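A.B. asks: Coordinates for the following, if possible.
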Amino acid sequence: MSGSPLRLAVIVGSTREGRFGPTVGTWFAGLAEERDDMTLDVIDLADHSLPSALSATPSNEALEVLSAVTPRLDDADAFVVVTPEYNHSYPAPLKTLIDWHYAQWRAKPVGFVSYGGLSGGLRAVEHLRPVFAELHAVTVREVVSLHLAWEQFDEDGRMKGESGPVAAKALLDQLAWWGNALRDARAESPYGG
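C.D. replies: Take a look at the predicted model:
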């Protein structure tokens, strides 16, 4: 498996009206697409109205929505979660996506691109780390944190400064290392945790 491009799923976690997530997600996805060692799948949760009531036997409507998302998570070797910070945490639709799935996260790396006011969304990231640890995912240390994010992009969605791309490269490099290592390990011996 080493040598084949890593399948990276970028999850845009905000669904609020007027959200800034698509700007951040598009910017980050553009940087990831420039790499030869990754293929990209952007999953915007605003396009998938996952039911908030979890059920062991999902309704036909829930199964239809899940069928558009679950195979994409299954196929991913690594994830990047693009999240704002709402009330010192992350958005409910993101938690819903996480909770509807289990095996899809196991033994795969997760990175974070956060955005917000002065904290840059870092409190949302710190809440997500133990959630993904419970699901046997590996969160990478490097984070892209965009403080006062709406001031860092021009009206066309292009980032004004250079610090974001530098942080994004560090995050993607770590994801590539962990993604390849864990993909090889899963291929050699299925994860049984």
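
A.B. asks: going forward, measure contacts and count neighbours with C-alpha atoms only.
C.D. replies: Fine.

A.B. asks: What are the buried residues along the lengthiest helix in the chain?
C.D. replies: When the chain is parsed with DSSP state H, its longest helix is helix 163-188. Residues 164, 167-169, 171-172, 174-176, 178-183 are the ones in helix 163-188 that count as buried (16 or more other C-alpha atoms under 10 Å).

A.B. asks: One more, so I can put them side by side:
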Amino acid sequence: MTTPLRLAIIVSSTRDGRFGPVVASWFTGLAERRADLTVTVVDLAETPLPTTITGDPTPEQAAQLAAVTPKLAEADAFVVVTPEYNHSYPAALKNAIDWHFTQWRAKPVGFVSYGGISGGLRAVEHLRQVFAELHAVTVRDTVSFHNAHGRFDDGVPKDPEACERAAGVMLDQVAWWARALRDANARTPYAA
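C.D. replies: Here you go, the predicted model:
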């Protein structure tokens, strides 16, 4: 049997009263049902990172990074759960991305977005460009919740069948890329 893929789910919103944990909890439950995945959740609100990058990390910054960096490094793939703030993604996510480089390299990234009328898709489009610069591979299909607060009832989407189908397609793509890239890296390490 193939070794399960290690999926890191990143909850990117850190605001008080955030809706991200509702979306992330639902999605994490779906991902954990899959035999081909082991799941780790990295909630940026629970693992605050340094906000100033000035060369090598100070001892205090290194301690903050130690809560996140190994989880990202060990992952074979990522799914970012993100809201849309001002037509883009949260500053905490940009900070987490910028503190890390090799951890993203040659790994797939999927997206679960939520927000107002656009469902967070403008944040996803910005993130695709950022992850391309980091030599990560973003998958085409996403899970998107427009007017997200009204789309959930007791932590579950009101249209669970369609939402689970979309999540399944995206996770299949993430798993395919993760397996292909993990195997390729084992044969020939990726050179940036």
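
A.B. asks: Overlay them and tell me the TM-score.
C.D. replies: Aligned and superposed, the two chains score 0.98 in TM-score terms (TM-score structural alignment, normalised by the length of the second structure); 191 aligned residues with a C-alpha RMSD of 0.8 Å.

A.B. asks: Mind giving me the packing neighbours of the longest helix of the first structure?
C.D. replies: Judged by 3 or more C-alpha pairs under 8 Å, 6 or more residues apart in numbering; DSSP states H and E, helix 163-188 of the first structure is in contact with strand 6-12, helix 21-33, strand 109-116, strand 138-147.

A.B. asks: From the chain's centroid, how far away is the last one?
C.D. replies: Between the mean C-alpha point of strand 138-147 of the first structure and the mean C-alpha point of its chain there is a distance of 11 Å (C-alpha atoms, centre = their mean, to the nearest Å).

A.B. asks: which strands and helices sit next to that strand?
C.D. replies: Looks like strand 138-147 of the first structure contacts strand 109-116, helix 122-134, helix 163-188 (3+ C-alpha pairs under 8 Å, 6+ apart).

A.B. asks: residues near the residue nearest to Ala167 of the second structure when sequence neighbours are not counted, how many?
C.D. replies: Counting by C-alpha to C-alpha, 6 or more residues apart in numbering, the nearest residue to Ala167 of the second structure once its immediate chain neighbours are dropped is Val143, at 5.9 Å. As a burial measure, Val143 of the second structure scores 23 neighbours (other C-alpha atoms under 10 Å).

A.B. asks: doesn't Arg165 make contact with Val143 of the second structure?
C.D. replies: No: Val143 of the second structure is not in contact with Arg165 according to C-alpha atoms under 8 Å; the separation is 9.4 Å.

A.B. asks: ok so, going back, which among the buried residues of helix 163-188 of the first structure gets closest to Leu135 of the first structure?
C.D. replies: When the buried residues of helix 163-188 of the first structure are compared for distance to Leu135 of the first structure (C-alpha to C-alpha), Leu182 wins out at 14.7 Å.

A.B. asks: That closest one touches Lys108, doesn't it?
C.D. replies: Yes: in this structure, Leu182 of the first structure is within contact of Lys108 by C-alpha under 8 Å, at 6.3 Å.

A.B. asks: Could you measure from the most centrally placed residue in the second structure over to Leu171 of the second structure?
C.D. replies: Centroid-nearest residue in the second structure: Val80, 2.0 Å away (criterion: C-alpha atoms, centre = their mean). Taking C-alpha to C-alpha, to the nearest Å as the measure, Val80 of the second structure falls 12 Å from Leu171 of the second structure.
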